[in-house]
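In: sequence first, predicted coordinates after that:
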Amino acid sequence: MKEKIYLIPGLMTDERLWKRLIPLLEDEYELIHVPIPHSEDFDEIIDILFDYIKEEKVNILGFSLGGYIASYFAVTYPNRVNKLFMLAATPGASNEAEIERRKEKFAVIEKNGFNGLTYEKAQSLVEKKNQNDEDLIKTIQDMFMDLGKETFISQLTSTFNRLDLFHDLVNLDLPIYFYYSTEDRLLNNESIKKLLSTEHNIKIVSREGTSHNISLEEPKELSKQIKKWMNI
């Protein structure tokens, strides 16, 4: 019987986020994609997940917004979590500047409609060495467009309500892995500095580069880290 890992995607991503990672892990683990529940309230989101996950204790990996949700779930229901993996995700609250930028995106949608991501915009989100990977860029575009306007507004609005989970997280008595790219401009740098400068039991592993969508850009590297986490 394979051990299960529940996978929570990030903002405007779905099961396609894992398509390059799953083939590297499926012989050893059962990988279960869990869509982000359609709600702007993190308490409601994790309660939906609480009912969705049938096992008594689970290994949970969350990417970006999904990493925050996984962390929120772990600090709220620690008795339901065996191990936690935060992928390109920080436990901090959104700052005012981030919230203002996101509100501006709503204004643009109201004015111009929801048009998804241009090829150039999607290309700018990946590392330079991967910018000729057409399947990668198209996957990012397709996920964004297929999830659509309502999901975008719901997920982005939820980020306005982020609480700082740092202290609750560092006091959890379970194996926690934090894996990120050192130059990822989508991450909260203050939150990372706090993690790096405080004593705790979280295993922090970084990789050189700008990649946020690590599971699509560096699946081999990520699969090795997941195996290490599962063997803690």
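Out: Now that the structure is in, tell me what you want to look at. Numbers count the residues shown, from 1 in each chain.

In: when you work out contacts or count neighbours from here on, use the C-alpha atoms and nothing else.
Out: OK.

In: okay, helices next: where are they in this structure?
Out: 22-25, 42-52, 65-76, 96-112, 119-124, 134-158, 166-170, 189-197, 214-217, 219-230 (DSSP state H).

In: put this next to the first one:
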Amino acid sequence: MNNSQNLPLVMLPGFLCDPRLWGDVLANLPPGDDIILIDFKHCKSLQDMVGQLEKLETSRFHLVGFSMGAYIAKIFATKFPERVASLTLVATNVGALSEREQTSRSKLAGMLANVQYKGMNEKEAQRFIHSSSAQNPHVVQTIVEMSRSYTSEMYIAQMRATLHREDLSAEIAKLSFPVLIVAGKDDHVVRLPTLQHLHEVVARSKILILDQCGHYVPLEKAKELSVAIHEFVNSGGA
């Protein structure tokens, strides 16, 4: 048994998400695992987000991040590699958000300075997932309900904190903990070639590509993701 097996699993949600993102994944993990769910909803800055991890009492843990949460995980892992037993990056952006995405988010943030954010509707949520997932009310409603739990102030703070992202691939490649990269084959937010390139840069990494899966991997392919995380953590990344 490797000495990292009994460490906690710390799970980070994405933009406009909260711990509900991981509900189906947790339901498929073996009972008894030590899970810590992070919520960035009330963070005011990037440092606040990283600080959520810094202040954890456990000195070392397995880190799992989805999308924006994976970016926060990468920042923490490069700052405090001695605290990271393994790193799982799910649908992670590599480097800066596209100009289109930055413009879209900035424009909406400007509008929200004067009106209250009301979250995504079902049609908007379906843009981010595979067509088969769009027929699953649970997946769609979870995305909608998570987004609707955000106020304008929360949206703006989270958007501004993570709008300008650095490419940390080279820094991650220099470190020693195992890395698992999980990609939705049909993700239109984070394109598959981007994550395949990350896998090539981080030579010690493993990559899992999930068919018929869009961006919201933890909701669309919960069982497959839970199996992959469990096997990865308990094999020491081998």
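Out: Arrived safely. None of these values were measured; they are calculated from a predicted model.

In: pick the most deeply packed of the helices of the first structure.
Out: helix 65-76 (a mean of 24; mean count of other CA atoms under 10 Å).

In: how big's the offset between that helix and the second structure?
Out: Compared with the second structure after the fit, helix 65-76 of the first structure shows a mean deviation of 0.6 Å (mean CA distance after the TM-score superposition for the first structure).

In: map residue 222 of the first structure onto the second structure.
Out: Matched to the second structure by TM-score structural alignment, residue 222 of the first structure sits across from residue 225.

In: quick one: that match and residue 26 touch, right?
Out: No. Contact status for residue 225 of the second structure versus residue 26: not in contact, 9.9 Å apart, counting by CA atoms under 8 Å.

In: aligned partner of residue 169 of the first structure in the second structure?
Out: By TM-score structural alignment, residue 169 of the first structure lines up with residue 172.

In: state the distance from that match to residue 73 of the second structure.
Out: 11 Å (CA to CA, to the nearest Å).

In: and what of residue 204 of the second structure?
Out: In terms of CA to CA, residue 204 of the second structure sits 17 Å off from residue 73 of the second structure.

In: now swap in residue 156 of the second structure and tell me
Out: From residue 156 of the second structure to residue 73 of the second structure the distance is 21 Å (CA to CA).

In: next one: residue 159 of the second structure
Out: Residue 159 of the second structure is 17 Å from residue 73 of the second structure, by CA to CA.

In: residues in contact with the residue nearest the centre of the first structure?
Out: The centroid of the first structure falls nearest to residue 63 when counting by CA atoms, centre = their mean (1.7 Å). Listed by CA atoms under 8 Å, 6 or more residues apart in numbering, the contact set of residue 63 of the first structure reads 7-10, 86-89.

In: what does residue 17 of the first structure give?
Out: 9, 213, 215-216.

In: give me that answer again for 7 Å
Out: 215-216 (CA atoms under 7 Å, 6 or more residues apart in numbering).

In: from residue 85 of the first structure, how far off is it?
Out: 16 Å.

In: residue farthest from the centroid of the first structure?
Out: Distance from the centre of the first structure peaks at residue 111, with 29.0 Å (CA atoms, centre = their mean).

In: translate residue 187 of the second structure into the numbering of the first structure.
Out: So residue 187 of the second structure corresponds to residue 184, using TM-score structural alignment.

In: surely its match is in contact with residue 212?
Out: Yes. Proximity of residue 184 of the first structure to residue 212 meets the contact threshold set by CA atoms under 7 Å, at 5.8 Å.

In: and the two? Which one has more around it.
Out: residue 212 (25 against 20; other CA atoms under 10 Å).

In: and that one, what does it touch?
Out: Contacts of residue 212 of the first structure by CA under 7 Å, 6+ apart are 88, 181, 184.

In: which of the residues you listed does the second structure keep?
Out: Compared against the second structure with both residues aligned by TM-score structural alignment, their matches' CA atoms under 7 Å, the contacts of residue 212 of the first structure retain 88, 181, 184.

In: now the second one. Nearest residue, chain neighbours left out?
Out: In this structure, residue 181 of the first structure finds its nearest non-sequential neighbour in residue 207, 4.8 Å apart by CA to CA, 6 or more residues apart in numbering.

In: show me what that neighbour lines up with in the second structure.
Out: For residue 207 of the first structure, the residue aligned by TM-score structural alignment is residue 210.

In: its match contacts residue 183, doesn't it?
Out: Yes. Residue 210 of the second structure is within contact range of residue 183, at 6.2 Å (criterion: CA under 7 Å).

In: give me the more crowded residue out of the two.
Out: The residue with more neighbours, out of residue 210 of the second structure and residue 183, is residue 183; 28 against 18, by other CA under 10 Å.

In: next up, the contacts around the more buried one.
Out: Applying CA under 7 Å, 6+ apart, the residues near residue 183 of the second structure are 90-91, 192, 195, 208-210.

In: now, among those residues, which is nearest to residue 31 of the second structure?
Out: residue 90 (22.2 Å; CA to CA).

In: what range in the first structure matches stretch 19-29 of the second structure?
Out: By TM-score structural alignment, stretch 19-29 of the second structure lines up with residues 15-25 in the first structure.

In: again, but for stretch 72-86 of the second structure
Out: Counting by TM-score structural alignment, stretch 72-86 of the second structure corresponds to 69-83 in the first structure.

In: quick check: closest non-adjacent residue to residue 206 of the second structure.
Out: residue 180 (4.9 Å).

In: just checking, the one you found touches residue 205?
Out: Yes. Using CA under 7 Å, residue 180 of the second structure is in contact with residue 205, at 5.7 Å.

In: more neighbours, the two?
Out: Neighbour tally, residue 180 of the second structure and residue 205, criterion other CA under 10 Å: the higher count belongs to residue 180, 23 against 19.
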